[in-house]
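**Q** Just the structure for this:
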Amino acid sequence: MGLKGSKLPEARVLLLGLDGSGKSTLLYKLKYNERFQTAPTIGFNVEMFDAKQNRRKITVTVWDVGGQKKMRAHWKNFYQDTAGVLFTVDCSDLERLNEAKLELEHTLRNEHLQELPVVILANKQDVKGALTATELTEKFNLRKTCSDRDWFVQPCSAMTGAGLEDGFRRMVHLVKTIDDANIKETVKYLRSKSVKMVKK
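**A** Next up is the predicted model:
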């Protein structure tokens, strides 16, 4: 029998973005530091990472969900119990930027994702003519869209690996682990009980 207290605090993070934005390539580059020939994700990929948050070890589970139009309708099935969102944008595909912007806005409006941190991965910075992180921030009007949450735009390249670890570390820094959330819920519950008891 394992020790119950030995389990690391964990956080579940969603990796979203349009099809072709480089999510799976980015995930496997981050995990294995290798380039994988990836096919469009039908369904999802899951990878676990050990990370450090304020000097303590935590486990981060990243769910990479397919970005094709028919798959986006299922994104909401993954929102519950999510601690943060990594949203990947292909900054070299200028024709689909508006589509990516609308999907991000739609995603962040969901009740399960309210106030959760989001890190926008401004991918394909190695491609000539790609939008910079600053240009993406302006184009997506992120100061307004993300005004109710912690957010950050990380320039990166899934091909070279540049910026990936920085983006991941930023997400790790911003997320609340499951044990944090449970403690808050317990405190909330106890407070509500004590208020009722006082009224009696």
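
**Q** Could you use CA atoms for every contact and neighbour count after this?
**A** OK.

**Q** Quick check: the closest residue to Lys52 other than its chain neighbours vs Ala83, distance?
**A** Among residues not flanking Lys52 along the chain, Ile58 sits closest, at 5.9 Å (C-alpha to C-alpha, 6 or more residues apart in numbering). Going from Ile58 to Ala83 by C-alpha to C-alpha, to the nearest Å gives 13 Å.

**Q** Give me the more crowded residue out of those two.
**A** When neighbours are counted by other C-alpha atoms under 10 Å, Ala83 comes out ahead of the other of Ile58 and Ala83, with 27 against 20.

**Q** By residue count, which helix of this structure is the longest?
**A** helix 178-199 (DSSP state H).

**Q** mind checking how far stretch 23-34 is from the chain centre?
**A** Averaged C-alpha coordinates place stretch 23-34 at 15 Å from its chain's average position (C-alpha atoms, centre = their mean, to the nearest Å).

**Q** and for comparison, fold this next one:
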Amino acid sequence: GLDNAGKTTILKKFNGEDVSTISPTLGFNIKTLEHRGFKLNIWDVGGQKSLRSYWRNYFESTDGLVWVVDSADRLRLEDCRRELSTLLLEERLAGATLLVFANKQDLPGALSKDAIRE
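**A** Sure thing, here's the model as predicted:
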């Protein structure tokens, strides 16, 4: 997802880590999570505009893509849709499963999952 969507926070919360001091991801972080007998190698990639051209460097052997949307950031929803559409054209992601994660649902004015789906 785009910068400030909450990608790193989600990953750290899922892993039981402290989320009180999160800073923007510059480049990427790799985490290995084990959950219910599954081992997941997760690449948390920075979403800043200056980093997006590098995203394609991480597509090799991707089984799944979690696209995080900031549900409360209505102004950037179109940018978010455009970036996801561009990613889905990548041949190396053709077999990957896509999960769109509507983050920040607890914030006032957040779009519903149905609005984001549209």
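
**Q** quick revisit: if I look at the residue nearest to Lys52 of structure 1, how far off is Ile183 of structure 1?
**A** For Ile58 of structure 1, the distance to Ile183 of structure 1 - C-alpha to C-alpha - is 16 Å.

**Q** just to revisit the earlier point, now check structure 2 for the residue matching the residue nearest to Lys52 of structure 1.
**A** Alignment note: Ile58 of structure 1 maps to Phe38 in structure 2; criterion TM-score structural alignment.

**Q** Report the contact partners of Val85 of structure 1.
**A** Val13, Leu14, Leu15, Leu16, Leu116, Pro117, Val118, Val119 (C-alpha atoms under 8 Å, 6 or more residues apart in numbering).

**Q** Can you tell me the element the alignment partner in structure 2 of it falls in?
**A** Correspondence of Val85 of structure 1 to structure 2, assessed by TM-score structural alignment: Leu65. Here Leu65 of structure 2 sits within strand 64-70, counting by DSSP states H and E.

**Q** The following helix or strand past that strand vs structure 1, average distance?
**A** Next in sequence after strand 64-70 of structure 2, counting helices and strands by DSSP H and E, comes helix 77-88. Helix 77-88 of structure 2, aligned to structure 1 and superposed, deviates on average by 0.4 Å (mean C-alpha distance after the TM-score superposition for structure 1).

**Q** how far apart are the next helix-or-strand element following helix 77-88 of structure 2 and its match in structure 1?
**A** Following helix 77-88 of structure 2 in sequence order, the next helix or strand is strand 97-103 (DSSP H and E). Comparing strand 97-103 of structure 2 with its match in structure 1 after superposition yields a mean distance of 0.5 Å (mean C-alpha distance after the TM-score superposition for structure 1).

**Q** Just tell me the aligned range of strand 97-103 of structure 2 in structure 1.
**A** Under TM-score structural alignment, strand 97-103 of structure 2 corresponds to residues 117-123 of structure 1.

**Q** Please state the offset of the matching stretch from the chain centre?
**A** So, by C-alpha atoms, centre = their mean, the centroid of stretch 117-123 of structure 1 is 7 Å from its chain's centroid.

**Q** cool, stretch 121-135 of structure 1 as well?
**A** On the basis of C-alpha atoms, centre = their mean, stretch 121-135 of structure 1 sits 19 Å off its chain's mean C-alpha point.

**Q** now swap in stretch 75-92 of structure 1 and tell me
**A** Put simply, stretch 75-92 of structure 1 sits 5 Å off its chain's centre (C-alpha atoms, centre = their mean).

**Q** List the buried residues in it.
**A** Using 16 or more other C-alpha atoms under 10 Å as the test for burial, stretch 75-92 of structure 1 gives 75, 79, 82-92.

**Q** now stretch 95-115 of structure 2
**A** Going by neighbour count (16+ other C-alpha under 10 Å), the buried part of stretch 95-115 of structure 2 is Phe101, Ala102, Asn103, Lys104, Ala110, Leu111.

**Q** Endpoint to endpoint, that stretch covers what distance?
**A** 26 Å.
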